[in-house]
Every structure is written in structure tokens, then in C-alpha cells.
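Engineer: This is a predicted model, with the sequence first.
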Amino acid sequence: MSLNSSDQDPWAKPSGSKQPESNKGDQRNWENDGKRKEQSPPDIEEIFNSLLKKLSGNNSSGNKGSKNSHSYNLIKFLPIATIAALIIWGVSGLYTIKEAERGVVLRFGELHSIVQPGLNWKPTFVDRVVPVNVEQVKELRTQGAMLTQDENMVRVEMTVQYKIHDPAKYLFSVTNADDSLNQATDSALRYVIGHMTMDDILTTGRSVVRENTWKALNDIIQAYDMGLEVLDVNFQSARPPEEVKAAFDDAIKAQEDEQRYIREAEAYAREQEPIARGNAQRIVEQATAYKDQVVLNAQGEVERFKRLLPEFKVAPQLLKERLYIQTMEKIMSSTPKVMLDNSNSLTVLPLEQLLSAKKAIEVKQEKALPTPKSAVNTRVFSDSDREPVEQNTESRQGRFN
């Protein structure tokens, strides 16, 4: 069965047949409409309709109206869906960085920038943010059996405190910064232990191990540039193998006892030194006072002898006797006295006790009956009969005055 051109394309002109007169006006109107369509801009709805027809592949006239209405609804809601998607995409890019953190921004997997704490925005599916805490102090522990300089084994434990000061270098300078720091600490500690003897490590060299390990660790991590800062290194413990642990414990105890005795001796010295200085100062002051006393007494004696010089010139013998008597009085007052008789039996008279008892009675009587200073009487004993003789002190100036 053959098909003509009108069956193939109902809108095309028939080539071999003439159209009726009634269809000429319609043909002109169609041509005018085509020209106007050519002059006007293309319609978006028609473009989407044609696109949907091509995608569906079905040109039946029964479903043509329903497809046109469905495509019209899709075109109507397409801008709204696009705007909603843009809003969701924009809101999904909001994020917050905490106060103690810094955000490392990766754009398509490459380092782009570092953002500060607060509310920030990133294009979703383009940037990725990795928060890094830069204020947290982390702690790393390392331990192991190590060989000392004198070829002994010792078990050492140490902790390292550190924090991150450059987030970008911490993430990208090395594969794992924490693991690299652990290996660097172990290497530095083994180097320091290998250059010290076991006795120093177990007794007095703990602070030296700490300081040297800190310096060696900083030198190692400086070359890696890991973005880490070592805050402190704590030397926890060092102990010998179990076979010789008792002997080393005794040695450590002896060292501690030595230090304790030294501290006690220093404390005793600090306590006794001020006392010794005080005693020395007191002795010096007493010697100075004694010197001044002797000088003043000598000056007084000189002055007294100067006053006696005129009397000596008048009666020298009397002055000599007076000086002799005064000197003997001083000597006899401080010398114990004993009286003996010349008979066959030895008779001892306790003269000192009698005199001391008599003086005590006189002192009690003076305290009981005080006398005015202007009329103080003294008792003078004569050498012959030792009888008291009343004499006024105001009128007495001396034998040779």
C-alpha cells in the first residue's frame, strides 16, 4: 500500500495536486502565522514540550493533551524547586568553629585557608572543614628497657605534654603527627640514657635526664616541622631489672640517707651559728666593759694618789701604814681565817662562820630598823679587844685626811 505525501506529513503542501479554493485562505493565514512566529522570540514552553516528546518517543494523538499538561506543570514548578534547592544548599554551608579550635579549609582536597572561631560559611560539595583543637594540652607516654653507657639495662617511663600551634602543619606536614612525636620521644630518650651511667640515672641524674631529653626532642621535631609545641617533659621512673633491684634499692636508700644527713647538719649549723655569734658578741662586749672598768679604776687610783701626795710629803710613814692596812684588809676579807692555840691539843675556831652569822643578823636588823642616810653608824672593831666602836660616817674622812 502506497502512501502519498499528505499521509506522511499532514502539514506539508501537496506537490502534484491543487488545493481547493476554500483552503487557500487558511493557507495564507498559516503562512502569516509562521512569519509572525519567525519574527517573535522562541517560546520556552514549546521548547520543553518538544524536548519531552523526544524523550518519551510516543507521538500518539491520544496522550498528547495529557503530556502537554504534565510538562506545563513541571515547567511551572521548576523555578520554585531551583530556588528551594539553592536555599537548602546555602543553609547547609553554615558551620561553627569553637573557641579552642581552628578550622582548616580544604577546597577540592587542597589546603585553602584557616578560619577563626565563630560562625562561618562554606560552599557545600566544594569545601571541607577540619576542626583542630589548638588549646588542648595532650599527653604522650613512652616506656621501655634501654641500655646505659655502662652496659646495664634499665626500664624508664616518661610523659611528654604538648599542644598544637599550627593546624595546617599538624595535618599535612607528616602522615601522623602524634605517632611521629612518639617515635621522636623514644629516640631522644634512648639517646640520653645511652650516654649516662645507671647509678646516675637511678640516683642523682634524674633532672639531667629530663633536661637532656627535652633538648634532644626539640631538636628532632624541629626538622620535621609538625606544628607541635612541647610544653614539658616529666621523668616518671627508672628502675633496674628485677634480678638486681634489691641491691640498687639499697644504694638509692644510702644516697637518700646521705642527703638527709647533709640537710640535718646544715639545719643544725644554721641553728647554732646565730647562738655562737651571740656568745662571741657577748664575750667581746664583756671584755670591752672589763677593759673600760680597769682603765677607769686605774684612773681613779691615779686621781686618789694625786690627792694623797701632799699628805705623803707631810707624813710619809703614816701614809705607808695606812696603805698597808687597807691592802691587808682587802686580802684578809677574801681569805678564810682559822684560829689555833699553842697547847698540845689542836683547837680550831670557826671564825668565818661566826662572822658570817653575825653579818646576817646585822643585815636583818638593818632591814627591820632602817636609819636615815645622814646618820648611818658603822661598827669598827679594834685590833686589841675586837670590841665594836660607834663612829659616824659623816664626820669620818679617813685617818690621814
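Structural biologist: Arrived safely, thanks for sending. Since this is a predicted model, take the numbers as computed values, not measurements. Numbers count the residues shown, from 1 in each chain.
Engineer: C-alpha only now, for contacts and for neighbours.
Structural biologist: Fine.
Engineer: Now do the strands in the stretch 1-150 of the chain.
Structural biologist: Along the stretch 1-150 of the chain, the segments classed as strands by DSSP state E, counting those that start in this stretch run 94-97, 101-107, 110-115, 118-121, 127-133, 138-147.
Engineer: Any chance of a markdown table for the ones you listed, columns distance to V363 and mean neighbour count?
Structural biologist: Shown next, in a markdown table, are those (distance: least, C-alpha to C-alpha, whole Å; neighbours: other C-alpha atoms under 10 Å):
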| stretch | distance to V363 | mean neighbour count |
| --- | --- | --- |
| strand 94-97 | 101 | 14 |
| strand 101-107 | 97 | 20 |
| strand 110-115 | 104 | 14 |
| strand 118-121 | 101 | 13 |
| strand 127-133 | 96 | 18 |
| strand 138-147 | 89 | 15 |
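Engineer: Tell me which stretches of the stretch 101-250 of the chain form helices.
Structural biologist: For the stretch 101-250 of the chain, the helices defined by DSSP state H, counting those that start in this stretch cover 167-172, 177-193, 198-202, 206-224, 245-314.
Engineer: helices or strands up against the fourth one?
Structural biologist: Okay, so that is helix 206-224. Packing contacts for helix 206-224, counted by 3 or more C-alpha pairs under 8 Å, 6 or more residues apart in numbering; DSSP states H and E, involve helix 177-193, strand 228-239.
Engineer: Relative to W214, which of those is closest?
Structural biologist: strand 228-239 (6.1 Å; C-alpha to C-alpha).
Engineer: mind listing what's buried in that closest one?
Structural biologist: For strand 228-239, the buried set under the neighbour-count rule, 16 or more other C-alpha atoms under 10 Å, comprises L228, E229, V230, V233, N234, F235, A238, R239.
Engineer: Who are the contact partners of the last one?
Structural biologist: If I follow you right, that is R239. R239 makes contact with V154, R155, V156, L202, K245 under the criterion C-alpha atoms under 8 Å, 6 or more residues apart in numbering.
Engineer: Next: N212.
Structural biologist: V192.
Engineer: Dump the helices and strands packed on helix 206-224 to TSV, plus distance to E271.
Structural biologist: Converted to TSV, those look like this (distance: least, C-alpha to C-alpha, whole Å):
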stretch	distance to E271
helix 177-193	41
strand 228-239	35
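Engineer: this is the other structure I want to compare:
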Amino acid sequence: MAWNEPGGGNNKGPKDPWGGGDQGPPDLDEALKKLQEKMSGLFGGKSGSGGGSGGSAGPAVSGSLFGVLAIVAAVVWGLMGFYQIDEQERAVVLRFGKYNETVQPGLQWNPPLIDEVIKVNTTKVRAASFRETMLTQDENIVEVNMSVQYVINDPDKFVLKVRDPERSLQHATQSALRHVVGDTGMDLVLTEGRVRIAGDVKQRLQEYLDIYETGILVTTINVDDAKPPNQVQAAFDDVIKAREDEERVKNEAQAYANGIVPEARGAAQRQIEEANAYKEQVIASAQGEADRFSKLLAEYNKAPEVTRERLYLDAVQAVYGNTSKVMVDVEGGNNMMYLPLDKLAEQSQSRVMRSPGLGLDSNALREITNAVTEQLRRDAAAAGSTRRGGR
């Protein structure tokens, strides 16, 4: 006999696996009824009587399941509202598409499906590069490569005020760059004017971004490269080479001037010092001659003849000492005697060189000359006496 076959109180048959002993199998409706009673007791409902009709159990069970699912959904919905904001971030909260608040870092909660949370990194440094070809103030074409570094300092404006802030940044940068380069000459753009151009572009670009309310703060602008277009690169290279040659020639000229001017100033100062020294020398010599003349005058007043003779001899000695040739006018004669002292000195020097033992100095030569002159005078005087006696 099967376990579910009615036994009529026979204890020898197999036992009910549901633990019912001799009673028959449980009814499915009864099981659902018990489950309903337990769920009703759990949620505060009243349990139905055992003799109630089985048709009212279905709607009750459906309502209980819906309540459980609603509670689970509410819990899940609440958990979905928690989120974390990092230290470098800020969150813009939109409630039903309208701005509600800006959330600071930390653990936050907002109702899901009602609030939209947009996180924005406000410390990250972003970069954008631009390459533009434009006209300078002197109507030359240059190509400028520039990089812009920026951060988001106002997340509300960055998210809500402008549809595409980074595209607005690109347009504003192009406009600011063209305005600044258009007011600058080509030489400054290609050479030392890049730093000034970067500063002017940064100031003007920030003004544009503030007017547009993009919420972007420009931190750094670098002009990476500035060059003429490739079509005219050769001509610009020639211009740059000519400019370098000009600077080189100027530097060489300046170096030459730095060498010549101090030398000329030194020579001029030397001449001035020599003139002053000559002036002092002439003044001192004149004063010395004046003192000497005063002293000679005193001596002349004491002994006129002796002083006159001494002055004459000194004058003759000074004149003969500075000449190598002497013309002697012999008294009573018709001829003038010529004494080549230089030749006599050379002959004496040659004799000294041939005879080392024989020495002849200037004093000895002067004595010889005086003796010769005196002898010539005597001879001339004797000749004159003879001629007068014959008459």
C-alpha cells in the first residue's frame, strides 16, 4: 500500500513523511492558509478562522507579497542614495533638473531618481594646446603654438552656465591670442616678446571666461613656439641672420670703442700731466735764473772785470761744448780759421783705440784747442808787425 493511500486506522502501514501519523496528507489550500496567517501575524493582520472559505486566501497572499516587495524596494532605493565625494571634488546636485545645492567632500545622501549628482574635480590641472596662424601688427604672418593650463574654480557655473565650457575656452583663447599678436610686431613675437605675449593673453582670456561665466580659472599660459610659415621660412632665416650680423658688428664696434676711448683718455691725461710738469719746470727755471741773475748782479757790483770775464768764458764754453766745428777770427788777419773739432775727436779716438795706453778726454782736447788757438793768434800778431815794419 502507498504511503498516501488511506489506511483506515491500520497501524501497520508506513508513516506519513509530514509527521502526521495516521492522519491523511495535508491540503495545499490549508498550507497556503497557514502561511497567510503567519504573514498576517508578522504585519499585524488578523488570522482567519479554520472554517473560513478557501476562496479568500488568494487576494490576501498577493497583498502580503506586494508589501514585502515594497519594503525591499524602499530599502534598496535608500541605499542607492549614498555616495562619496573625494577631497579634490565638489558635487553639483540637480533636483528634477533644477539646481539645488553644491555638496562638499564626505559621505553624502540624495534621493535617487529625484536628484542628479554631477561630480567635478576642482583641483586637477587641465591642459589644452592651440596652434594658430595670424597677422602681426606689421602685417607679417606668424604661426604660434600655445598651451593653456587651467582648473575649475566654480563647479556651479562650469556645469550649468555654459553648454560646453572647454569649447568656449578654445574660442576665447583664439580670440585673445589673435588680439594680442595683432598688436605686437613680428620681431617681438619671434624673439624676446613671448613672455609678455603670454601674460597679456592670460589676462585677456580670463576676462573673457569671467564674462562667459564658465567657472574656469587660467593658471598658466606658455608660448611654446613662434615661427613664420614654412612657405617663407627661408626669407625669415635670412632676416634673422642679418639681424645677428648686425648685433655682432655692434658688439665688435662697442668692444673697439671700449679699447680705444680709455687709451685716448689716458693719452690725453698724460699730455695734460706733461704740460703741467713742463709748466712747473719753466716757472721753476725762470725763478732760478732770476735768482741767479740777482746773485750775479751782486757779485758784478763787487768786481765788474772779473765777473765779466768769467761770464764770457762760461758763455764761450757753453757754445763750444755744443758744437763740433769752430770758426776762429784771428785778429789782424784776413782769413778765418776753421777747426773741425769732430774730426779731431775722431782721430784722437782712433789713436786711443790703436794705442790703449794713450788716453784723451774732452778736457784734454779742449786744452789742446785752446793752445792751438793761442798759437795762431801769436803767429797772426807777428805777421802783422812784420808787415807794418816793412812799410
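Structural biologist: Perfect, I can see it now. Keep in mind the model is a prediction, meaning the values are calculated, not measured.
Engineer: and the contacts of R239 of the first structure, which two are the farthest apart?
Structural biologist: Farthest apart among the contacts of R239 of the first structure - using C-alpha to C-alpha - are V156 and K245, which lie 13.8 Å from each other.
Engineer: Can you pick out the residue with more neighbours from the two?
Structural biologist: The neighbour count for V156 of the first structure versus K245, taken as other C-alpha atoms under 10 Å, is higher for V156 (21 against 12).
Engineer: Show me what that one lines up with in the second structure.
Structural biologist: Using TM-score structural alignment, the equivalent of V156 of the first structure in the second structure is E143.
Engineer: ok, now how distant is the nearest residue to that match once chain neighbours are set aside from N230 of the second structure?
Structural biologist: Once flanking residues are discounted, E143 of the second structure sits nearest to T133: 4.3 Å by C-alpha to C-alpha, 6 or more residues apart in numbering. As for T133 of the second structure, its distance to N230 of the second structure is 11 Å (criterion: C-alpha to C-alpha, to the nearest Å).
Engineer: again with Q84 of the second structure
Structural biologist: Distance, Q84 of the second structure to N230 of the second structure, by C-alpha to C-alpha: 53 Å.
Engineer: Then D164 of the second structure?
Structural biologist: From D164 of the second structure to N230 of the second structure the distance is 34 Å (C-alpha to C-alpha).
Engineer: One more: F43 of the second structure?
Structural biologist: For F43 of the second structure, the distance to N230 of the second structure - C-alpha to C-alpha - is 84 Å.
Engineer: Likewise for A318 of the second structure?
Structural biologist: A318 of the second structure is 89 Å from N230 of the second structure, where distance means C-alpha to C-alpha.
Engineer: Then N145 of the second structure?
Structural biologist: Distance from N145 of the second structure to N230 of the second structure, counting by C-alpha to C-alpha: 14 Å.
Engineer: out of those two, which sits in the more crowded spot?
Structural biologist: Neighbour totals were compared for N145 of the second structure and N230, and N145 leads with 15 against 11 (other C-alpha under 10 Å).
Engineer: Does that one touch R194 like I think?
Structural biologist: No - applying C-alpha atoms under 8 Å as the test, N145 of the second structure and R194 come out as separate, 10.9 Å apart.
Engineer: what do these two both touch?
Structural biologist: When contacts are counted by C-alpha under 8 Å, 6+ apart, N145 of the second structure and R194 have V223 as shared neighbours.
Engineer: L228 of the first structure against D166, yeah?
Structural biologist: Yes - using C-alpha under 8 Å, L228 of the first structure makes contact with D166 at a distance of 7.0 Å.
Engineer: circling back: can you find the partner of the residue nearest to E143 of the second structure in the first structure?
Structural biologist: Residue pairing (TM-score structural alignment): T133 of the second structure is matched to A145 of the first structure.
Engineer: Could you pull up the contacting residues of its match?
Structural biologist: Shown in contact with A145 of the first structure (C-alpha under 8 Å, 6+ apart): M153, V154, R155, V156.
Engineer: Same check for the residues you listed, but in the second structure.
Structural biologist: Retained in the second structure (both residues aligned by TM-score structural alignment, their matches' C-alpha atoms under 8 Å) from the contacts of A145 of the first structure: V154, R155, V156.
Engineer: Next one: the closest residue to the second one other than its chain neighbours from Q391 of the first structure, what distance?
Structural biologist: Excluding the flanking residues, the one nearest R155 of the first structure by C-alpha to C-alpha, 6+ apart is A145, at 4.3 Å. Applying C-alpha to C-alpha, one obtains 105 Å for the distance of A145 of the first structure from Q391 of the first structure.
Engineer: what's the answer for K24 of the first structure, then?
Structural biologist: K24 of the first structure is 189 Å from Q391 of the first structure, where distance means C-alpha to C-alpha.
Engineer: Which residues are in contact with the residue mapped onto E246 of the second structure from the first structure?
Structural biologist: Counting by TM-score structural alignment, E246 of the second structure lines up with E258 in the first structure. For E258 of the first structure, no residue meets the contact criterion (C-alpha under 8 Å, 6+ apart).
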